[in-house]
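Engineer: This is a predicted model, with the sequence first.
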Amino acid sequence: MSGTGGFEAYDDQDGPDDHGTGPESAKGPGDTGSTGRPGHDEGGGGTSGGKGGDGTNGPGDPGDPVGPPRIPLPRASVEDTGRPLPALDEPAPPAVPVLEHRVLKSLLGAWALAACSAEETAAVEDHLGECGSCADEALRLRGAVGLLQRPESLDLDPGLRTRVLDGCLDRRPPRIPIPVWAMPYDAETARLDALLQDFGDSEWHAPVRLRWFDADEPTSRRTTVAGVIAHLMSVDGLVALALGLDDPLGEARADEPTPSGRTEAYWRGSHFPPTRSVRTPWREQSHDLVRTVSFTGGTAGKLEVAYGDFALPLHDAMLDRAFECWVHAEDIAEAVDYPYDPPSPRHLNRMIDLAARMLPAVLAQRRQKGLTSPAHGRHLVSAGGPGRTLRLEIEGLGGGEWLIPLDSPAAVGSAEHEVAHVALDGVEFCQLAAGHVSPAEAAAGQVGDREAIRDVLYAAASMSRL
């Protein structure tokens, strides 16, 4: 009974054979009962264990080699049947509407701004292949759209470093602070070094055109990115010498200690053109300059730095070096087609102030050479008195107003003796002082004595040098 009961429980659970075709398939040989259970007839003639009346295993028994398997076979794939595969439902292409020429022409502006629907875009682009006038107009509009989108710089905001440092210094003042007049140099050398850090060999040897004004005529000199860094390091060496630091030229010093002479001497005494190896000594020198003036507590600001034919106090020389570092960083960025922003407004204001303070002395030198209009003696008074004055108004970044005495460096600018007024953008004025903009194109607004205005603009351009 136990064997029969076990088989019946198994059979009741699984039911008929998975491959059966009806009740008959569940009957064993010799089974005459109607229960459909193998080896179990109504008279109890079947033996226990599920055997048939003849003593053999019933069909469907796992031990039966002839009966169908209890585990179903895998289903046949449709690829194996030879039947055709079902067709895929492909989306129909968008219908191209038929529009009149005037409608298509009115859609060109929206098409250039990518504001058309898919159907309108398809209609316009089909039309552009057939209509030459609309194709030209579409090309012009696409170019205009490109100008509307200002290219985004991957560089950080140039004022971000200053703001972060100010926030840190407010919380914890430095033990050895950097003098205020050295901060622009520290910031501009750091920005230029950040621009250089990912340059490969091709960028270091990219051609750069250095531009300046000489004898009121634009001139230029071609070098490479590495050559520009070598030039900056050579001229920074003048400040290093004033502070008692090592001269980067070593024994290859120029006979005349001018910026151009030192640069030519360095180029002759080193690899020409210089290679990327110049970056490390330039950056180390800039760190040494900032560190040294910081350790002096700012008292070294009145030391003189000789430029050959003129000299500047150290605090002005550091501003001059910051200005040139920014100008040549823009030259480098232009050579490698990379955007570069102006200095922070307060640093730019200091650079503009230096140029404005230098203008009276430059005007006097140009007057001695006969390059400016003669001084008007009736406007001159004793040393330190007022004289003819030009009002220099700087707009935008680093803006402000400066009264420039025209007749003598010892004179004092006075609004009562103002004979001319010039308005310039801050960055444009710096480009003029760097020799990158001609005096004829620099002034945004001019009022008053035309000769005085011309003298000041050309004097600003003449401050540029290699």
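Structural biologist: Arrived safely. Numbering: from 1, shown residues only.
Engineer: use CA for all of it now, contacts and neighbours both
Structural biologist: Fine.
Engineer: tell me what the host helix or strand of A459 is packed against?
Structural biologist: A459 is part of helix 450-462 when elements are defined by DSSP states H and E. When contacts are defined as 3 or more Cα pairs under 8 Å, 6 or more residues apart in numbering; DSSP states H and E, helix 450-462 packs onto strand 207-214, helix 345-368, strand 418-425, helix 426-433, helix 439-442.
Engineer: redo that, cut-off 7 Å
Structural biologist: In terms of contacts (3 or more Cα pairs under 7 Å, 6 or more residues apart in numbering; DSSP states H and E), helix 450-462 is packed against strand 207-214, helix 345-368, helix 426-433, helix 439-442.
Engineer: Only the buried residues of the last one, if you could.
Structural biologist: Neighbour-count burial for helix 439-442, counted by 16 or more other Cα atoms under 10 Å, picks out 439, 442.
Engineer: do stretch 281-294 as well
Structural biologist: By neighbour count with 16+ other Cα under 10 Å, stretch 281-294 contains the buried residues 282-283, 285-286, 288-294.
Engineer: Same list, these, but as JSON lines with distance to Y185 and secondary structure please.
Structural biologist: Converted to JSON lines, the buried residues of stretch 281-294 look like this (distance: Cα to Cα, whole Å; DSSP: H, G, I helix; E, B strand; the rest coil):
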{"residue": "W282", "distance to Y185": "13", "secondary structure": "helix"}
{"residue": "R283", "distance to Y185": "12", "secondary structure": "helix"}
{"residue": "Q285", "distance to Y185": "12", "secondary structure": "helix"}
{"residue": "S286", "distance to Y185": "8", "secondary structure": "helix"}
{"residue": "D288", "distance to Y185": "12", "secondary structure": "helix"}
{"residue": "L289", "distance to Y185": "9", "secondary structure": "helix"}
{"residue": "V290", "distance to Y185": "8", "secondary structure": "helix"}
{"residue": "R291", "distance to Y185": "12", "secondary structure": "helix"}
{"residue": "T292", "distance to Y185": "13", "secondary structure": "helix"}
{"residue": "V293", "distance to Y185": "11", "secondary structure": "helix"}
{"residue": "S294", "distance to Y185": "12", "secondary structure": "helix"}
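Engineer: May I see these organised as JSON lines, with distance to A433 added?
Structural biologist: Formatted as JSON lines, the entries for these read as follows, by distance: Cα to Cα, whole Å:
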{"residue": "W282", "distance to A433": "24"}
{"residue": "R283", "distance to A433": "25"}
{"residue": "Q285", "distance to A433": "26"}
{"residue": "S286", "distance to A433": "23"}
{"residue": "D288", "distance to A433": "28"}
{"residue": "L289", "distance to A433": "25"}
{"residue": "V290", "distance to A433": "25"}
{"residue": "R291", "distance to A433": "29"}
{"residue": "T292", "distance to A433": "29"}
{"residue": "V293", "distance to A433": "26"}
{"residue": "S294", "distance to A433": "29"}
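Engineer: Next up, a structure to set beside the first:
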Amino acid sequence: MSEVRSEPYDARAGEAGETGEGGGAGGAGEAGEAGEAAERGHPGNGAGGPDGPLVLEHRVLKSLLGAWALAACSPAEAEAVEEHLGGCGPCADEALRLREAVGLLQRPESLDLDPGLRTRVLESCLERRPPRIPVPEWAAAYDAETARLDALLQDFGDAEWHAPVRLRWYEADEASTRRTTVAGVIAHLLTVDGLVAVALGLEDPLGDVRAERPTPAARTEAYWRAAHFPPTRSVRAPWREQSHHLVRTASFTGGAGRMTVSYGDFELPLHDAMLDRAFECWVHAEDIAEAVDYPYDPPSGRHLHGMVDLAARMLPVVLEARRRSGLASPVERRLVAAGEPGRSLRLEIEGSGGGEWLIPLDSPAAKGSVEHEVAHVALDGAEFCRLAAGHVPPQEAAVGQEGDREAIRDVLLAAASLSRM
């Protein structure tokens, strides 16, 4: 919000008085005396009667120009000054100069909302009156990230909505891209969030549109085709409405039990699916912000930690799938039994959302073990998430690496393979 500030009346009136004839201080003093006389209705000082206009001498009116420029005159004085300006060219020029100077004194401030304003307002409100149906912790990151993205989109014009965006991900260990627009990215989020909507019993945003497969990529392509690609800014309203419905419905599910969300090729528990959607919302918000040359911060530390944790928990399963496909190194010895300690990589996340995770390397059912640690990787929290989003090449991701180079390579490539369109 912008805030208009002005200097105190006395300081500005003194400066205005310096432009008066015969010394500014005397002019300002006479103006004050004239004003007081006018309030008393004393005709000897040039004041009109109680119902008539205020009549002041030229030198008094000139001394009031500074106060008039600051809108600090009384209504009667302002009326007298403005009537005088209509017939006095030098005073009109001086008044214009002073008004422009006042405009320079009022420092413009950004109209962009503080990203933390929404959180502070909500916290303040909740301290006074807790909600009847609070947003569960596992849906809070999605609620926050969709609100941040919606705030970014709020003032976009047609040029921004049609700005080109390049979606990036890794497929078969190769960087892949897909060109779209800002509106196309929101359509992508709408259709993939729709997988959670369907699981919760809400309306599918695809409607009657048929996708070749129930995967995020296939659903997005189907929506784009039906929208006569590229979509327009009109996609914002259904995306925003759906995100509100998802948060509200999730709040009524309680613990969500064993509810799962199908992504076509795999499933996620509802808790993790909501976190996954928060993660993708942030990643694509960064894509949009980059396209329109606007700064965009990572999620809060608490929410970023949850996103890192989700990716770390998925890595053992992804490693196993890549090993079966010949994309990861084979296990050098027999598989470790479920729950037993095995070879592990210590993933250290630094900065906001930081922590440590022990990633079992030989079996997704094995237990990460400090005693069996063979490698260590250190990354920044936001950078690790960008790696998992396919926005950072695996070979350039890790700040610190120690130990088994093959295990480190396998884990970094597995993290990149978590990405998708």
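Structural biologist: Alright, I've got the coordinates. If you're wondering where the values come from, they're calculated on a predicted model, not measured in any experiment.
Engineer: Just give the TM-score of the two.
Structural biologist: Counting by TM-score structural alignment, normalised by the length of the second structure, the TM-score of this superposition works out to 0.72. Behind it: 313 aligned residues with a Cα RMSD of 1.5 Å.
Engineer: I would like the range of the second structure that aligns with the helix holding A459 of the first structure, please.
Structural biologist: The alignment of helix 450-462 of the first structure onto the second structure (TM-score structural alignment) covers residues 405-417.
Engineer: Can you give the contact residues for that stretch?
Structural biologist: For stretch 405-417 of the second structure, contacts defined as Cα atoms under 7 Å, 6 or more residues apart in numbering pick out 170-171, 173, 315, 318-319, 328, 375, 387-390, 394.
Engineer: sorry, back to before: from the buried residues of stretch 281-294 of the first structure, which is closest to P259 of the first structure?
Structural biologist: W282 (15.6 Å; Cα to Cα).
Engineer: Looking for the alignment partner of the closest one in the second structure.
Structural biologist: Under the alignment (TM-score structural alignment), W282 of the first structure maps onto W239 of the second structure.
Engineer: Check E203 of the first structure too.
Structural biologist: When the structures are aligned by TM-score structural alignment, the residue of the second structure matched to E203 of the first structure is E160.
Engineer: Can you list the buried residues in the helix or strand where its match lies?
Structural biologist: Assessed by DSSP H and E, E160 of the second structure sits inside helix 158-161. Of the residues in helix 158-161 of the second structure, those with enough neighbours to count as buried (16+ other Cα under 10 Å) are 160-161.
Engineer: still on that earlier bit, filter the contacts of stretch 405-417 of the second structure down to the buried ones, PyMOL style.
Structural biologist: The following PyMOL line selects those of those that are buried, judged by 16+ other Cα under 10 Å:
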select buried, resi 170+171+315+318+319+328+375+387+388+389+390+394
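Engineer: I'd like the distance between F272 of the first structure and T224 of the first structure.
Structural biologist: Distance, F272 of the first structure to T224 of the first structure, using Cα to Cα, to the nearest Å: 10 Å.
Engineer: between the helix holding A459 of the first structure and strand 207-214, how many degrees?
Structural biologist: Angular relation of helix 450-462 of the first structure and strand 207-214 on a 0 to 180 degree scale: 140 degrees, by axes from the mean of the first three to the mean of the last three Cα atoms, to 10 degrees.
Engineer: Name the residues of helix 450-462 of the first structure that come out as buried.
Structural biologist: For helix 450-462 of the first structure, the buried set under the neighbour-count rule, 16+ other Cα under 10 Å, comprises 452-462.
Engineer: May I see those residues arranged in TSV, with distance to K302 of the first structure as well?
Structural biologist: Converted to TSV, the buried residues of helix 450-462 of the first structure look like this (distance: Cα to Cα, whole Å):
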residue	distance to K302 of the first structure
A452	32
I453	32
R454	33
D455	30
V456	27
L457	29
Y458	29
A459	25
A460	24
A461	26
S462	25
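Engineer: Need the winner for burial among the helices and strands packed on helix 450-462 of the first structure.
Structural biologist: Neighbour counts averaged per stretch over those are highest for helix 426-433, at a mean of 23; criterion: mean count of other Cα atoms under 10 Å.
Engineer: What range does that helix cover in the second structure?
Structural biologist: Taking TM-score structural alignment as the measure, the second structure aligns residues 381-388 with helix 426-433 of the first structure.
Engineer: try stretch 302-312 of the first structure
Structural biologist: Under the alignment (TM-score structural alignment), stretch 302-312 of the first structure falls on residues 258-268 in the second structure.
Engineer: can you check stretch 382-395 of the first structure too?
Structural biologist: The counterpart of stretch 382-395 of the first structure in the second structure, using TM-score structural alignment, spans residues 337-350.
Engineer: hmm, who's touching the matching stretch?
Structural biologist: Counting by Cα under 7 Å, 6+ apart, the neighbours of stretch 337-350 of the second structure from elsewhere in the structure are 336, 355-362, 365-369, 372-381.
Engineer: One more pass at 8 Å, please.
Structural biologist: Residues from elsewhere that reach stretch 337-350 of the second structure, judged by Cα atoms under 8 Å, 6 or more residues apart in numbering: 336, 354-363, 365-370, 372-381, 384, 407-408.
Engineer: Return the members of those classed as buried.
Structural biologist: For the contacts of stretch 337-350 of the second structure, a neighbour count by 16+ other Cα under 10 Å gives the buried set as 336, 354, 357-363, 365-369, 373-381, 384, 407-408.
Engineer: By how much does the helix holding A459 of the first structure deviate from the second structure on average?
Structural biologist: With the two structures superposed, helix 450-462 of the first structure lies on average 0.3 Å from its match in the second structure, counting by mean Cα distance after the TM-score superposition for the first structure.
Engineer: and the direction of that helix versus that of strand 418-425, what angle?
Structural biologist: Relative orientation of helix 450-462 of the first structure with respect to strand 418-425: 40 degrees, computed using the same axes, to 10 degrees.
Engineer: How far off centre is helix 450-462 of the first structure?
Structural biologist: Between the centre of helix 450-462 of the first structure and the centre of its host chain there is 36 Å, according to Cα atoms, centre = their mean, to the nearest Å.
Engineer: That helix to helix 426-433, inter-axis angle?
Structural biologist: With the same axes, to 10 degrees applied, the angle from helix 450-462 of the first structure to helix 426-433 works out at 80 degrees.
Engineer: ok so, going back, buried stuff in the match of stretch 382-395 of the first structure?
Structural biologist: 341-350.
Engineer: and which of the residues you listed is nearest to I186 of the second structure?
Structural biologist: Nearest to I186 of the second structure out of these is I349 (Cα to Cα; 29.7 Å).
Engineer: Which SSE is immediately downstream of the helix or strand that closest one falls within?
Structural biologist: In the assignment (DSSP H and E), I349 of the second structure maps to strand 341-350. On the C-terminal side of strand 341-350 of the second structure, the nearest following helix or strand under DSSP H and E is strand 355-360.
Engineer: mean per-residue distance, that next one to the first structure?
Structural biologist: The superposed strand 355-360 of the second structure is, by mean Cα distance after the TM-score superposition for the first structure, a mean 0.4 Å from where its aligned residues fall in the first structure.
Engineer: That's all I had, so thanks and see you.
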